[in-house]
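Participant: mind folding the following:
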Amino acid sequence: MELRVFTEPQQGATYDDLLAVARTAEELGFAGFFRSDHYLHMGGDGGPGPTDAWTTLAGLARDTSTIRLGTLVSSATFRLPGPLAVAVAGVDQMSGGRVELGLGAGWFEAEHAAYGIPFPGVRERFDRLEEQLAVITGLWRTPVGRTFTHEGRYYPVTDSPALAKPVQPGGVPVIVGGHGPRRTPALAARYAAEFNAAFTSPQDAARLFEGVQRACLDIGRDPGTLTLSAAQVLCLGEDEAAVRRRAAAIGREPDELRTNGLAGTAEEVLEKVHAFASAGATRLYLQVLDLSDLEHLADVARLVMPKVG
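Facilitator: Here you go, the predicted structure:
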């Protein structure tokens, strides 16, 4: 099981806070550092305020050297697909080919209102997401010297030079996730390198994985070419006192976290990690909510990582 760190900077974090976590994760051997793409906090006062996901990742691309970087996930409502393809390709170049793009339809209506971003209905948001995936991957895959055209309802593209190009052959890997039974699996099967089942039980993750694998077969894709992953909030403690201390630091109850996250002693955490592995996941995103507790990552590296590699 590959372990990645996943952060929520909209809850209150500076670039330096994120850099400290990313560098610690890199030094400890985590495979990736990912961040949400949000502009409004979800509890608390949100101070010192949000940071833009791709601006942050551009900085981290230059301030780290080996760890993979990306979003889980960017919202299709936030950016136009052409400029987003250019920005992500640029960050991939800056990182030497270490970037991944998680892209979703968007869901947080209050966030859109707070920053003047249009928030259409759910069907239109998914239509826009599908078209963005087509444009972004189409731009990246167009051979150098040729042009790309897309006859779309929302994002028509005409004779684009399809530049800049990512460093990674074929373009930056795309991550699609969600709990929807129809459109999400179909989009993942068609466009994604990875499907993510976020904040769900191993049993529900297995059901979602089966759905996206069927969607792959429906279009003639080998399901084995799609990475399956899960995301869980992390609250690891060497003993019960440490579990309670870390749960309190993020405003949660230990028993609730044990049910809805990856929480408890190393033995408890490992049991759930193995349950996700049995469900089909080969990658796990650990949502770290207290960014000041770098020892939390060290405990994972010491107590969990050697037993899941």
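Participant: contacts and neighbour counts: CA atoms only from here.
Facilitator: Will do.
Participant: what's next to stretch 266-276, contact-wise?
Facilitator: With contact meaning C-alpha atoms under 8 Å, 6 or more residues apart in numbering, stretch 266-276 is reached by 202, 205, 230, 236-238, 262-263, 303-304, 307-308.
Participant: quick one: the strands in the stretch 101-250 of the chain?
Facilitator: For the stretch 101-250 of the chain, the strands defined by DSSP state E, counting those that start in this stretch occupy 148-150, 157-160, 174-177, 194-198, 227-236.
Participant: turn those into a markdown table, columns for mean neighbour count and distance to residue 292.
Facilitator: Below are these laid out as a markdown table (neighbours: other C-alpha atoms under 10 Å; distance: least, C-alpha to C-alpha, whole Å):
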| stretch | mean neighbour count | distance to residue 292 |
| --- | --- | --- |
| strand 148-150 | 17 | 45 |
| strand 157-160 | 13 | 44 |
| strand 174-177 | 24 | 27 |
| strand 194-198 | 23 | 23 |
| strand 227-236 | 25 | 14 |
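Participant: got a markdown table for these, with distance to residue 137 too?
Facilitator: Shown next, in a markdown table, are the strands of the stretch 101-250 of the chain (distance: least, C-alpha to C-alpha, whole Å):
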| stretch | distance to residue 137 |
| --- | --- |
| strand 148-150 | 11 |
| strand 157-160 | 13 |
| strand 174-177 | 9 |
| strand 194-198 | 14 |
| strand 227-236 | 17 |
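Participant: closest one to residue 218 among these?
Facilitator: Minimum separation from residue 218 across the strands of the stretch 101-250 of the chain (C-alpha to C-alpha) falls at strand 194-198, 16.1 Å.
Participant: by how many degrees do the closest one and strand 227-236 diverge?
Facilitator: If you take axes from the mean of the first three to the mean of the last three C-alpha atoms, to 10 degrees, strand 194-198 sits at 30 degrees to strand 227-236.
Participant: report the distance from strand 194-198 to the chain centre.
Facilitator: The chain centroid and the centroid of strand 194-198 are separated by 8 Å under C-alpha atoms, centre = their mean, to the nearest Å.
Participant: helices or strands up against it?
Facilitator: If you count contacts as 3 or more C-alpha pairs under 8 Å, 6 or more residues apart in numbering; DSSP states H and E, strand 194-198 packs onto strand 174-177, helix 202-218, strand 227-236.
Participant: please give me the structure for this one as well, since I'd like to look at both together:
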Amino acid sequence: MELRIFTEPQQGATYDDLLAVAATAEELGFGAFFRSDHYLAMGGDGLPGPTDAWTTLAGLARETRSIRLGTLVTSATFRHPGPLAIQVAQVDQMSNGRVELGLGAGWFSAEHEAYGIPFPATGERFDRLEEQLELITGLWANPVGEGVGYDFAGDHYQVKSSPGLPKPVQRGGLRGGVPVVIGGHGKKRTPALAAAYADEFNVPFASAEDVATQFGRVRAAVEAAGRSAASMTYSAALVVCVGADEAEVERRAAAIGREKDELRENGVAGTPDEAVARLATYAEAGVERVYLQVLDLADLDHLRLLAAEVMPRV
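Facilitator: Alright, predicted model coming up:
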């Protein structure tokens, strides 16, 4: 099982905080550094304020060397698809091919209101997400050459004779570009979108039983689309709070404002032995990759404990 580090910078983090976590994660051998794409804290004051996901990843692309970088997930409501395709391709070039694009419909209405971003109804958001997936991957896959332009005529986005530049360094994604991550709990449309566009499907913050059920829906959708179910990577995201002993578990839980018993029930928490056992239940559910949601970004010793006592055993 691959372990990745997942952060929530909108809760209060500077770029330097994120760089310290990413650099430490790279040094320790974690598979990737991912961040959320949010502009408003979910509780607390959020000081010093939000950082932009793709600006952050562009900086990290130049200050790291091997760790993969991405979003879980970028909101389709935040950016027009053409400029987003350019942003992601550029960061992929800046990182020499280490970027992954997690893209979702968006859900947090308060941050849209706080920063003047339109927030359509659920159905329209998913319609826009589907068009963005088609358009972004189409721009990346479009052949390069004089007179070769990309056209798209959707209900929400229209493109005419686009050169589809720049191209990502990576060309091995399902549709010929940067790997795409889609996730969620939706029973029909979400699996169908994943089957059409995604290299990876992620289920966030769910029990192993619920994860297995959702993976079953996704596998069925992938096979119905003419793909092998094994062509998809199956992942989960879980909050992490591990300590060398019970006192350390309690201290780390308190630092993020959570109860240790609740974290044990809903995340990867407790001693390293407990964390390994917990991850084994997700492996049995079909999880190949776990995004460990690290909420105290100043606690780099937490990463070191995970790398030394958990990662080698899963």
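Participant: may I have the TM-score of the superposed chains?
Facilitator: The TM-score (TM-score structural alignment, normalised by the length of structure 1) is 0.99; 308 aligned residues with a C-alpha RMSD of 0.5 Å.
Participant: sorry, back to before: nearest to residue 103 of structure 1, out of the strands of the stretch 101-250 of structure 1?
Facilitator: strand 174-177 (6.0 Å).
Participant: tell me the residues of structure 2 aligned with the closest one.
Facilitator: Alignment of strand 174-177 of structure 1 against structure 2: residues 180-183, by TM-score structural alignment.
Participant: residues in contact with that stretch: which ones?
Facilitator: Under the criterion C-alpha under 8 Å, 6+ apart, residues 72-73, 100-104, 173-174, 190, 193-194, 197-204 lie in contact with stretch 180-183 of structure 2.
Participant: repeat the analysis, applying 7 Å as the threshold.
Facilitator: Stretch 180-183 of structure 2 has contacts (C-alpha atoms under 7 Å, 6 or more residues apart in numbering) with 100-104, 194, 197-203.
Participant: tabulate the residues you listed in TSV, adding columns for distance to residue 303 of structure 2.
Facilitator: Below are the contacts of stretch 180-183 of structure 2 laid out as TSV (distance: C-alpha to C-alpha, whole Å):
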residue	distance to residue 303 of structure 2
100	22
101	24
102	23
103	26
104	28
194	31
197	32
198	29
199	27
200	24
201	25
202	22
203	22
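Participant: from the centroid of structure 2, which residue is nearest?
Facilitator: residue 72 (2.1 Å; C-alpha atoms, centre = their mean).
Participant: that older thread, out of the helices and strands packed on strand 194-198 of structure 1, which is closest to residue 14 of structure 1?
Facilitator: strand 227-236 (20.6 Å).
Participant: what about that closest one, how far off from structure 2?
Facilitator: Mean deviation of strand 227-236 of structure 1 relative to structure 2 after superposition (mean C-alpha distance after the TM-score superposition for structure 1): 0.3 Å.
Participant: before we move on, back to that, looking at the strands of the stretch 101-250 of structure 1, which is nearest to residue 62 of structure 1?
Facilitator: Set against residue 62 of structure 1 and scored by C-alpha to C-alpha, the strands of the stretch 101-250 of structure 1 come closest in strand 174-177, at 21.2 Å.
Participant: mean deviation of the closest one from structure 2?
Facilitator: Strand 174-177 of structure 1, aligned to structure 2 and superposed, deviates on average by 0.2 Å (mean C-alpha distance after the TM-score superposition for structure 1).
Participant: which helix is the longest one in structure 1?
Facilitator: What stands out as the longest helix in structure 1, according to DSSP state H, is helix 122-141.
Participant: and it, how far out from the chain middle?
Facilitator: For helix 122-141 of structure 1, the separation from the chain centroid amounts to 17 Å (computed by C-alpha atoms, centre = their mean).
Participant: list the buried residues in it.
Facilitator: Neighbour counts over helix 122-141 of structure 1 (16 or more other C-alpha atoms under 10 Å) mark 125-126, 128-141 as buried.
Participant: report the two of those separated the most.
Facilitator: Taking C-alpha to C-alpha as the measure, those span a maximum distance of 24.0 Å, between 125 and 141.
Participant: for the helices and strands packed on strand 194-198 of structure 1, give me CSV that also has distance to residue 36 of structure 1.
Facilitator: Formatted as CSV, those follow (distance: least, C-alpha to C-alpha, whole Å):
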stretch, distance to residue 36 of structure 1
strand 174-177, 13
helix 202-218, 20
strand 227-236, 12
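Participant: so which of these is nearest residue 278 of structure 1?
Facilitator: Of all these, helix 202-218 sits nearest to residue 278 of structure 1, with 8.2 Å by C-alpha to C-alpha.
Participant: list the buried residues for that closest one?
Facilitator: 202, 205-216.
Participant: kindly report the same for stretch 70-86 of structure 1.
Facilitator: Across stretch 70-86 of structure 1, burial judged by 16+ other C-alpha under 10 Å covers 70-78, 81-82, 84-86.
Participant: and the two most separated of these?
Facilitator: The distance between the two most remote of those (C-alpha to C-alpha) is 19.5 Å, for 72 and 82.
Participant: would you check how far apart residue 23 of structure 1 and residue 41 of structure 1 are?
Facilitator: For residue 23 of structure 1, the distance to residue 41 of structure 1 equals 24 Å [C-alpha to C-alpha, to the nearest Å].
Participant: ditto for residue 197 of structure 1
Facilitator: Distance, residue 197 of structure 1 to residue 41 of structure 1, by C-alpha to C-alpha: 22 Å.
Participant: quick one on the thing from earlier: give me the contacts around the longest helix of structure 1.
Facilitator: Helix 122-141 of structure 1 has contacts (C-alpha under 7 Å, 6+ apart) with 76, 81-82, 85, 104-105, 148, 150, 152, 154-155, 162, 165, 170-171, 187, 191.
Participant: and the buried residues of helix 202-218 of structure 1 as CSV, adding distance to residue 290 of structure 1?
Facilitator: Below are the buried residues of helix 202-218 of structure 1 laid out as CSV (distance: C-alpha to C-alpha, whole Å):
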residue, distance to residue 290 of structure 1
202, 24
205, 25
206, 29
207, 31
208, 29
209, 30
210, 33
211, 34
212, 32
213, 35
214, 38
215, 37
216, 37
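Participant: list just the nearest of the residues you listed to residue 250 of structure 1.
Facilitator: Among those, residue 202 lies closest to residue 250 of structure 1 (C-alpha to C-alpha), at 23.1 Å.
Participant: show me what the closest one aligns to in structure 2.
Facilitator: Counting by TM-score structural alignment, residue 202 of structure 1 lines up with residue 208 in structure 2.
Participant: run a quick neighbour tally on the residue lying closest to its match once chain neighbours are set aside.
Facilitator: Nearest non-adjacent residue to residue 208 of structure 2, counting by C-alpha to C-alpha, 6 or more residues apart in numbering: residue 282, 5.3 Å away. Around residue 282 of structure 2 there are 21 other residues, counting by other C-alpha atoms under 10 Å.
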